[in-house]
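**Student:** Compute the structure for the input listed below.
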Amino acid sequence: MRGASGIFSQPFVCVSHLSQTNHIVGILPARWASTRFPGKPLHLIAGKPLIQHVWDRCRKCSKLDDLIVATDDQRIYDAVIAFGGKVTMTSADHPTGTDRIAEAARAVPQATHIVNIQGDEPLIEPALIDELAAAMAADDSLDMATAANPLDPADPAVADPNVVKVAIALDGRALYFSRSPLPFFRNPVEGLPVLRHKGIYAYRRSFLERFVTWPPSPLEQAESLEQLRALENGASIRVLITDDTSPGVDTPEQAAHVEAILSSL
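**Tutor:** Model prediction:
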C-alpha cells in the first residue's frame, strides 16, 4: 500500500560524482492503457515483468542518484513494490508523457536534472543513460539532451513515418525533428547519415517545469512530436549520437522478439 506521499522508497546506492550540487533522477513512465498492448508494463518476458527488465538495466547506471517508476495504475505500482523498486503514482489524465514525468519529479524535490527513460526498452544501454546525464550536468546552456542512431540514407526506415528523424547543427544541437525523410537528399553528401531519433530525454528541472506550462505548439500538433514544442519555444537540445539500437516493445510480437534476444545472451 502506498504511503501518504505517494512514493515508496527502497535504498538506491548513489554513485554519481558529477557535482556536489547536481542530483540526477531517472524516471520510467509506465502506463497501463495502450491501444496496441494494454497492460504492457506487466507483460512477462523471460519470467519478469517488462518494467522490471528496464529497472534492472537502469540500476547498472553510474550517473543516476535516484530511480523511480511513474505510473497511473495500482497494479503496476504493486508490481514495482514487489520486485523492490521505487514508484510514485501519477494522474491518469496527463495529455503527454512529459506531463507525467514532471509530476513524478515533484516526488524528488532535490533533483536538478531528470532523465526520462522509456519503460518499454528492456535492452536500453546503461552507458547511454549515463552519457545523457553527464552531458546535461556538464553544460549549463542545455535545456534538454536526447539521442539518435545513424541510418544509411537508403534504409527503408527513412521513409517510415513511425520512425522519427532529427537534423542537427554542426555543434550537435537539434535543428528539427520529423516523421518525414530528413534531410531531403536533393544532392548526395558523402558521410552524411540520416539520424533516427531515440526516445530518451534528459531535462534540466527548471526547463521541464516551464515546458509543461506551454500549450501544444503548431509544429508539435502537425507532426505529433512533443520535442518540437521545445524547439518552437527556443530550447537548446543536445543530440548524442549512439550505436545503441536496442528495440522497444510496442506489441506482443515485439515482446516475443525481445525474449528471444534475452534467451540468447
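**Student:** hey, let's count contacts and neighbours off CA atoms from now on
**Tutor:** Will do.
**Student:** And for whichever strand in the chain runs longest, what's in contact with it?
**Tutor:** The strand that spans the most residues within the chain, counting by DSSP state E, is strand 194-204. For strand 194-204, contacts defined as CA atoms under 8 Å, 6 or more residues apart in numbering pick out 112-118, 132-133, 136, 142-153, 158, 163-167, 177, 182-183.
**Student:** Centre of the chain to the helix or strand following it, how far?
**Tutor:** Using DSSP states H and E, the helix or strand that follows strand 194-204 in sequence is helix 205-211. Here helix 205-211 shows a centroid-to-chain-centroid distance of 16 Å under the convention CA atoms, centre = their mean, to the nearest Å.
**Student:** residues in contact with residue 181?
**Tutor:** Going by CA under 8 Å, 6+ apart, residue 181 touches 158-160, 165.
**Student:** just so I have it, where are all the helices in this structure?
**Tutor:** Along the chain, the segments classed as helices by DSSP state H run 50-58, 74-82, 97-105, 126-138, 205-211, 218-223, 227-232, 252-264.
**Student:** quick one: which of those helices is nearest residue 29?
**Tutor:** Between residue 29 and those, the tightest spacing by CA to CA is seen for helix 97-105, at 6.9 Å.
**Student:** who's in contact with residue 60?
**Tutor:** Counting by CA under 8 Å, 6+ apart, residue 60 has contacts residue 126.
**Student:** before we go on, could you also do this sequence so I can check it against the first one:
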Amino acid sequence: MKIIAVIPARYASTRFPAKLMQDLGGKTVIARTYDAAVNTKLFNDVFVVTDSDLIFNEIVSAGGKAIMSQKEHESGSDRIAEAVENLDVDIVVNVQGDEPFIDRESLAKVIEVFKNDPDKKIDLASLMREIQDPEAINNPNNVKVVVDQNGMALYFSRSVIPYPREVNVGVHYFQHIGIYAFRKQALIDFYHLPMKSLEASEKLEQLRYLEFGKRIRMVETSHVSIGIDTPEDLERARKML
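**Tutor:** Coordinates of the predicted model:
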C-alpha cells in the first residue's frame, strides 16, 4: 500500500495573508510543516501542492517536492485531487500547511484505518475529539460530527448536533479535526462530482462525500491541533518552538 502526504498550500489567506511564508524559528511555516511530515516517517512521499511560485520555490529550493496547481480550486480536496490524479498511490493524507506541530500519533491512527480494511469498504478516515465546554459546542467555527456505533460519520454541521432537547441522556459532542486520509479513488470521485445543497449551505466539503454515499470512518483523538491563523498564533508558535 503506497501512502503519501499532500500539503495544500494557498498563498492568500483572509485572516493572515502570506502566513505560510512567515518566519518560524529560521524556517518558513510551510517548510517546517513539510519537514515535520517527512520526519514522521509514515509516508512513502510528501508533496506540497500550491498556487504560489513563492511557496513552490521555497520547498523545491530546500530539496523538497512541490506541485503547482493548474486551476483555481474552491477546496483543499479539489486541489489535492488534481495533484494526485496521475500519481500511482493508494492512500492520500491531507496535512494542513499551517500546522507545523504535526501529531504523528494522530496521523498514524487515520492510516491504520485502511490497513485494517482489507475489503476496502472505507473511503475516508478523519479525526474527532470530544468537547464539553458549552461555548465550544455552540461555536459555529467548531464543526461537529455525529457517528454511528461503528464510528462511521452520519453528519457534520456547524450547528449543535445532536440538538439537546433532553440533556440527561449521556450525549457526547465531538469536534471534527480536519485531518483526512483518502482512498485515491474517493478523492478523484469528489473532484468530478458537483457541489450539492448540504455542502453549499454549511460550507463543509466533507458533506459532498456523504451526499454521494462515501463512507467516512472517524477516529477519536485527544490531540488539540495548533494552527497558525493569525499573527498572534504565529507568536505563540515561536514561543512554543
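**Student:** now the nearest residue to residue 177 of structure 1 once chain neighbours are set aside: how far from residue 186 of structure 1?
**Tutor:** Nearest non-adjacent residue to residue 177 of structure 1, counting by CA to CA, 6 or more residues apart in numbering: residue 166, 4.3 Å away. Note on residue 166 of structure 1: its distance to residue 186 of structure 1, by CA to CA, to the nearest Å, is 17 Å.
**Student:** Report how many residues lie close to the counterpart of the residue nearest to residue 177 of structure 1 in structure 2.
**Tutor:** When structure 2 is aligned by TM-score structural alignment, residue 166 of structure 1 is paired with residue 145. Applying other CA atoms under 10 Å, we find 25 residues neighbouring residue 145 of structure 2.
**Student:** Turn the helices of structure 1 into a markdown table, including distance to residue 8 of structure 1.
**Tutor:** Listed next are those as a markdown table, based on distance: least, CA to CA, whole Å:
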| stretch | distance to residue 8 of structure 1 |
| --- | --- |
| helix 50-58 | 15 |
| helix 74-82 | 7 |
| helix 97-105 | 12 |
| helix 126-138 | 23 |
| helix 205-211 | 22 |
| helix 218-223 | 35 |
| helix 227-232 | 30 |
| helix 252-264 | 28 |
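**Student:** Now tabulate those helices in a markdown table and tack on mean neighbour count and distance to residue 238 of structure 1.
**Tutor:** Conversion of the helices of structure 1 to a markdown table gives the following (neighbours: other CA atoms under 10 Å; distance: least, CA to CA, whole Å):
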| stretch | mean neighbour count | distance to residue 238 of structure 1 |
| --- | --- | --- |
| helix 50-58 | 22 | 21 |
| helix 74-82 | 17 | 32 |
| helix 97-105 | 21 | 17 |
| helix 126-138 | 21 | 8 |
| helix 205-211 | 17 | 14 |
| helix 218-223 | 14 | 18 |
| helix 227-232 | 20 | 11 |
| helix 252-264 | 14 | 29 |
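**Student:** which stretch among those helices comes nearest residue 193 of structure 1?
**Tutor:** Smallest distance to residue 193 of structure 1 across those (CA to CA): 19.9 Å, for helix 126-138.
**Student:** so where is the closest one in structure 2?
**Tutor:** Here helix 126-138 of structure 1 aligns to structure 2 at residues 104-116, judged by TM-score structural alignment.
**Student:** Please check the contacts of strand 194-204 of structure 1 and keep the buried ones.
**Tutor:** 112-118, 132-133, 136, 142-151, 153, 158, 163-167, 177, 182-183 (16 or more other CA atoms under 10 Å).
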